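*Asks:* Just the structure for this:
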Amino acid sequence: MARYEEIAQDLRVLITSGEYPPGAALPLMRDLAEQYGVSDITMRRAYGLLTGEGLIESRGRSGTFVREHPDRLRLTVRTRQMERDELGYYSGPETQGWRPLQLPDGEQTQVVTLLVPADIADTLGVAPDTRLTVRRRLIGDPDVETHRQLADSWLAPWVAEELPLLSGRTGLGGMYDRLEEWGSQPLQWREEISARMPSPEEAAALVMPSTGVPLLRTLRITYFAEAGPERVAEVQDIRMSAAVFALGYPLPRGESARWPVEPATGDYYQDPPEA
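*Replies:* Have a look, this model is predicted:
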């Protein structure tokens, strides 16, 4: 282990144990460099590791401080299910009051044609260098600045061709109502959840620290019930801050785990194993 990694580990233990609580100022780098007998460069690398982990943050001339870490917070748990009210579909009861917020260009919905990301291209069955119609929105709680998400809806080519109105205002009920009206059948959804670090633009839009906090990324895949999951109509790329949100969902039993089950070790309570 390099010397800067050893120093970072020492400081990490002091932070996670509460010796340096959230909001506490860390010693000046030059003082720690003298204490450890290392150069300023070594200390900067140690602090850089902890910054990248989201444990500390620099506040310019004020110094370096311990950040409130997600593991010590009670995150808002987002339930992964589709709900509906008089305005249309929404994803989970926690977001019912959320509304479109203003994008940097001043619009609430930006409809543009862009190169599709490779993983979304694969899901839609198109080449990675394909340009597709995407509806881009920033949605959130008007009363809580950090409770928001970016949502980019990538339309399958056949959907954009059959429903050109989705390239403009979709009206009450939104895109999903228009799709169900057109198809005369219900939509179904599945989701894939991952995490990555945000771009500077994403961090700014989601009111996130510029370093040390990952995005939670959910790809919501939309298809018609009769057509099946292979004929995808839309993929929504949803990003939210992992410093604010966790994702929660029920964990159903598979067919092989249907109750009652045969105990793996026989009748434990009648014939317990010897100590």
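
*Asks:* From here on, just use CA atoms for contacts and neighbour counts.
*Replies:* Fine.

*Asks:* Tell me where the stretch 51-200 of the chain has strands.
*Replies:* Taking DSSP state E, counting those that start in this stretch as the test, the strands found in the stretch 51-200 of the chain are 56-58, 64-66, 76-79, 82-85, 88-91, 99-101, 109-115, 131-140, 148-155, 187-196.

*Asks:* Summarise which helices and strands the second one is packed against.
*Replies:* Going back to what we said before, that points to strand 64-66. Under the contact definition 3 or more C-alpha pairs under 8 Å, 6 or more residues apart in numbering; DSSP states H and E, strand 64-66 sits against strand 56-58.

*Asks:* Give me the contacts around the strand it packs on.
*Replies:* Strand 56-58 is contacted from outside by 47, 50-51, 64-67, using C-alpha atoms under 8 Å, 6 or more residues apart in numbering.

*Asks:* compare with the first, here's sequence two:
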Amino acid sequence: MSEQPPYLRIADLLRQRIANREWTPGDRLPARAALAEEYGVGDNVIRRAQELLISQGVLEGRAGSGTYVAEPRERLRMVRSQYREQTGGSPFRADMAVLGKRGTWESRTEAKVPATADIAARLGIDEGAHCVRTAYEFLADGKPVQLSTSWEPYDLTAGTLVVLPEGGPHAGKGVVDRMAEIGITVTHSVEQPEPGQASAEEATLLGIQRGALVTRIHRTYFSDDGRPVETADIVVPAAQCEIVYEVPVSR
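*Replies:* Okay, the predicted model is just below:
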């Protein structure tokens, strides 16, 4: 078995010293050179260890000042449940209302975007077939908490009042309600969550460090005849939000 990389070992040691309250929230850590000498490693090892802990929300870097123990932040609890689709309107807005927050979003839609191989497979269409793609930035009380890129088959909604998710008389409604307007009954969705790290663009939009831990969710909605009607890539910052799944139990 390969030995643990030095920067991971140092990150564990720093994390333990914080857990033991040797350093408390708001405390400035010793300079990298001092920590490198203390642990007998190079400055680069300390830098990588601190960057990892910053991405996990344990530390925070302040330009021109140093590295500090981060203040504990309350994580936003985001519940994924079948019941969120039964409220009408926007599921995200309903989710935020439960938490006492104002849910809003910004979006950008492009029509007739060729489907990539991955998106085509998820939607059951040919690669290169036209889709309506919408990029979302979701906000809770004005602060970014989630990104999403949605894809819908263009031939499904072309010529209808719901072809643009954020345009027309049904703008801003969830997928379930919009599809119902054109006679399509959405019965369920499938979600596949996996851990990841924020890209440079994602970090900028979410206001987090590049490489910070995120939860990626691949979600696809299906109609009552089993056809995929929408698929989305959702990105949630792990240090700010926790994902909880509510699963119904049948008797």
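
*Asks:* TM-score for this pair?
*Replies:* Aligned and superposed, the two chains score 0.76 in TM-score terms (TM-score structural alignment, normalised by the length of the second structure); 237 aligned residues with a C-alpha RMSD of 3.1 Å.

*Asks:* returning to that earlier point: could the strands of the stretch 51-200 of the first structure go into TSV alongside distance to Tyr249 of the first structure and mean neighbour count?
*Replies:* Formatted as TSV, the strands of the stretch 51-200 of the first structure follow (distance: least, C-alpha to C-alpha, whole Å; neighbours: other C-alpha atoms under 10 Å):
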stretch	distance to Tyr249 of the first structure	mean neighbour count
strand 56-58	31	22
strand 64-66	32	20
strand 76-79	6	15
strand 82-85	12	12
strand 88-91	12	16
strand 99-101	23	17
strand 109-115	29	16
strand 131-140	21	21
strand 148-155	18	23
strand 187-196	11	14
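
*Asks:* Turn the ones you listed into CSV, including distance to Ala204 of the first structure.
*Replies:* CSV is the format used below for the strands of the stretch 51-200 of the first structure (distance: least, C-alpha to C-alpha, whole Å):
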stretch, distance to Ala204 of the first structure
strand 56-58, 16
strand 64-66, 21
strand 76-79, 20
strand 82-85, 28
strand 88-91, 23
strand 99-101, 14
strand 109-115, 17
strand 131-140, 12
strand 148-155, 11
strand 187-196, 16
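
*Asks:* Of the ones you listed, which is nearest Leu14 of the first structure?
*Replies:* Closest to Leu14 of the first structure of these is strand 64-66 (C-alpha to C-alpha; 10.4 Å).

*Asks:* just how off-centre is the closest one within its chain?
*Replies:* Remark: strand 64-66 of the first structure is offset 25 Å from the chain centroid, using C-alpha atoms, centre = their mean, to the nearest Å.

*Asks:* quick check: that strand aligns to which part of the second structure?
*Replies:* Mapping strand 64-66 of the first structure onto the second structure (TM-score structural alignment) gives residues 67-69.

*Asks:* any residues touching that stretch, and which ones?
*Replies:* Residues from elsewhere that reach stretch 67-69 of the second structure, judged by C-alpha under 8 Å, 6+ apart: 18, 23-29, 50, 58-62.

*Asks:* what's the mean deviation for it versus the first structure?
*Replies:* Stretch 67-69 of the second structure differs from its equivalent in the first structure by a mean of 1.6 Å after superposition (mean C-alpha distance after the TM-score superposition for the first structure).
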